[in-house]
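Engineer: With the input below, show me the fold.
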Amino acid sequence: MEVAVMPVTAFQQNCSLLICTETRKAAIVDPGGEAEKLIATVEEANATLEQVLLTHGHIDHIGGAADVAAHFGVPIVGPHRADEQLIQGVATQAAMFGTPGVKVPSIDRWLEGGDQVSVGDLMFDVLFTPGHAPGHVIFVNHAHKFIVMGDVLFQGSIGRTDLPGSDHGTLMKSIFQTVLPLGDDYQFLPGHGPGSTLGAEREGNPFIVQGFEG
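Structural biologist: You can find the predicted model right below:
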């Protein structure tokens, strides 16, 4: 498995290109903007894009999805349908953050916890992790112990819960009951900032440490 991380837009959102090294088939996760840059990265990697995957419906994760999917003629998959209202209201999000002109992506397949998505020979389990957004999902590859985390958990922090549809208690439940049980040796790529491991966050993330102590 190859993972190319492409921070995009002023939000510096970690869009990722997941490539199966055996087949060169690929998926792009959370193309938040700068579609031309992302398209060029796919082509330079000599990869065949099969789908666009979305962890959740916030503008910094979906802003370039429609353009990337249209260019390659591929489906947009995810997130959970609970984010449909967020996605349909992308113009409102754009006005809120001062980023007009974002296209509403048309979702070809909504995901549920327990679903799977394949990228060439790679298999990713879909886990439902609401809290930061009501329809947030993460993508877990157990063979490589790797998680595309979206905005659930960061190095030293957690996802915001002051946005419409977010809820702190729900997010913490997702972290403690769904994410951390995967195992300390799982590496993850968050939606913003550097990657980490679940073990490092269990030991040093103040939100998690306080949760354990509480």
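Engineer: Every contact and neighbour count from this point should use C-alpha atoms.
Structural biologist: Fine.
Engineer: Tell me where this structure has strands.
Structural biologist: 2-8, 13-19, 25-29, 48-53, 76-77, 116-119, 122-128, 137-141, 146-150, 153-154, 157-158, 187-190, 196-197 (DSSP state E).
Engineer: contacting residues around the residue nearest to L18 when sequence neighbours are not counted?
Structural biologist: Leaving aside its sequence neighbours, L18 sits nearest to V3 (Cα to Cα, 6 or more residues apart in numbering; 4.9 Å). Going by Cα atoms under 8 Å, 6 or more residues apart in numbering, V3 touches 16-19.
Engineer: this one next, for a side-by-side:
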Amino acid sequence: MKYQIIPVTPFQQNCSVIWCDTTLKAAVIDPGGDIERVLTEVNKLGLTVEKILLTHGHIDHVGGAQKLASSLNVPIVGPHIADKFWLDSLPKQSQNFGFPAVEVFAPTQYLTEGDEVNVGEQLLSVIHCPGHTPGHIVFFSKLSGLAWVGDVLFRSSIGRTDFPQSNHQDLVNSITQKLWPLGNHVSFIPGHGPMSTFAEEREHNPFVADQLLG
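Structural biologist: I've put the predicted structure just below:
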């Protein structure tokens, strides 16, 4: 699995263009905004986008999804249906966070634990990781040892749990019971900031390091 990270929106959210090197079929994960930049990168790479993938319903991750889907005539896939209330609140989110106005939309398909998503000949596993939001999902490429974790986990930090229907213990459980078993070798692309590995976070993350949680 190949990828290009494109920071978008004033929140510098890590939108990712991912693609199968054999077919040049691609997906865009979490297009929160700055869609022209995303389209420019897609064209530069010579890719054919098949779908848009969403990890969760916060505006900095989904704010450009409908516009991009319409531009490319592709489906929006994800997140888990438990984040429907976040997608339904997009007009209010745009006002609260000073984003351009975004209308309510529904994805073509919601995802759940155990689903799989194809990108060309590559396969992504879907892992439901509630905590930051109740419907947050993670996309995992076993073949590449790569995970797109949205706002579940960051380098040296974890997602916020002060939003409606957030839950700190659920978030810790998602990280330790669902992400860590994927393997210490796994590299992850968070929703914001630099990449890291599960090994690094298990050793040094001040919220979920192994020595802190026993």
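Engineer: quick one: TM-score?
Structural biologist: Once superposed, the chains reach a TM-score of 0.97 (TM-score structural alignment, normalised by the length of the first structure), with 214 aligned residues with a Cα RMSD of 1.1 Å.
Engineer: In the second structure, where's the longest helix?
Structural biologist: What stands out as the longest helix in the second structure, according to DSSP state H, is helix 35-45.
Engineer: List the buried residues for it?
Structural biologist: 35, 38-39, 41-42 (16 or more other Cα atoms under 10 Å).
Engineer: can you list the residues that contact stretch 66-81 of the first structure?
Structural biologist: So stretch 66-81 of the first structure is in contact with 31, 35-36, 38-39, 49-57, 65, 103-112, 128, 135-137, going by Cα under 8 Å, 6+ apart.
Engineer: Restricted to buried residues, select those in PyMOL.
Structural biologist: The buried residues among the contacts of stretch 66-81 of the first structure can be selected in PyMOL (16+ other Cα under 10 Å) with this line:
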select buried, resi 31+35+38+39+49+50+51+52+53+54+55+56+57+65+103+104+105+107+110+111+112+128+135+136+137
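Engineer: Contact partners for G135 of the second structure?
Structural biologist: So G135 of the second structure contacts 56-57, 79-84, 128-129 (Cα under 8 Å, 6+ apart).
Engineer: Farthest-apart pair in these, please.
Structural biologist: Using Cα to Cα, those reach their maximum pairwise distance at K84 and C129, which is 15.3 Å.
Engineer: Which of these two has more residues huddled nearby?
Structural biologist: Set K84 of the second structure next to C129 and count neighbours by other Cα atoms under 10 Å: C129 wins out with 30 against 20.
Engineer: Wait, that one touches L171, no?
Structural biologist: Yes - using Cα atoms under 8 Å, C129 of the second structure is in contact with L171, at 7.1 Å.
Engineer: Overlap of the contact sets of those two?
Structural biologist: V152.
Engineer: What are the neighbouring residues in contact with the nearest residue to E84 of the first structure once chain neighbours are set aside?
Structural biologist: Closest residue to E84 of the first structure apart from its sequence neighbours, by Cα to Cα, 6+ apart: G57 at 7.5 Å. Contacts for G57 of the first structure (Cα under 8 Å, 6+ apart) come out as 79, 83-84, 86-87, 133, 135-136.
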